[in-house]
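Chemist: Quick check, what structure comes out for this input:
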Amino acid sequence: MINLSEMREKEVINIRDGVKIGYIYDFEIDLENGKVVAIVIPGHGKVLGIFGKNNDLIIDWKNIVQIGMDAILVDIEMES
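Modeler: I've put the predicted structure just below:
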């Protein structure tokens, strides 16, 4: 088992190109079913996840490939 707070300390990496995306800022939770449905990575230009443009990256839970000791691996197609 892993706590959501522990997940926030792990770097998110895209396995398609090896790019480090960032750290989890928030979670989207389905309250009716009690499940996490997505993770939220703050957009570029934000300071501490609060100041800056609202270009947050939302990654569906189904796109998480592996949660490791130091990183979370995801499989997503990034827009250029």
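Chemist: Every contact and neighbour count from this point should use C-alpha atoms.
Modeler: Noted.
Chemist: tell me the secondary structure for Val37?
Modeler: strand (DSSP: H, G, I helix; E, B strand; the rest coil).
Chemist: Another sequence for comparison is provided below:
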Amino acid sequence: MLKISDLQAKDIVNMENGRRLGTITDLDINLTTGQISSLVIGGGGKVMGLFGRGEDEVVIPWKNIIKIGSDVILVEVPQFNDRFKPKSFERRS
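Modeler: As a prediction, the model looks like this:
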């Protein structure tokens, strides 16, 4: 079993370009199923989303996660730019 604190300690790396995106600052959880629906990266000054979402946060749907390793989480975010954008990314089929 994986703890939230274990996830937060891992770096998020984009498989598209090998770039480090940051670390997890928040999680979106489906309250009906109890499953994580997405990871939130970036945006300082908030404590687990208690004060709302910042404009510089990136939401990555769970389906875009390729692999969770011991030190990193590999994701596929094909449209990621140098600056964070407040939108969700969808994995290409």
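Chemist: Can you tell me how far the residue nearest to Asp71 of the second structure when sequence neighbours are not counted is from Glu55 of the second structure?
Modeler: Nearest non-adjacent residue to Asp71 of the second structure, counting by C-alpha to C-alpha, 6 or more residues apart in numbering: Lys10, 5.2 Å away. Distance, Lys10 of the second structure to Glu55 of the second structure, by C-alpha to C-alpha, to the nearest Å: 22 Å.
Chemist: The two: which has the busier surroundings?
Modeler: Lys10 (18 against 12; other C-alpha atoms under 10 Å).
Chemist: Quick one: the residues in the first structure that the one helix or strand Ser5 of the second structure maps to pairs up with.
Modeler: In the assignment (DSSP states H and E), Ser5 of the second structure maps to helix 4-8. In the comparison with the first structure, helix 4-8 of the second structure aligns to the range 4-8 (TM-score structural alignment).
Chemist: Buried residues, that stretch. List them.
Modeler: Neighbour-count burial for stretch 4-8 of the first structure, counted by 16 or more other C-alpha atoms under 10 Å, picks out Met7, Arg8.
Chemist: quick one: the helix holding Ser5 of the second structure to the first structure mean distance?
Modeler: On superposition with the first structure, the mean distance recorded for helix 4-8 of the second structure (mean C-alpha distance after the TM-score superposition for the first structure) is 0.7 Å.
Chemist: Which neighbouring elements make contact with that helix?
Modeler: In terms of contacts (3 or more C-alpha pairs under 8 Å, 6 or more residues apart in numbering; DSSP states H and E), helix 4-8 of the second structure is packed against strand 20-29.
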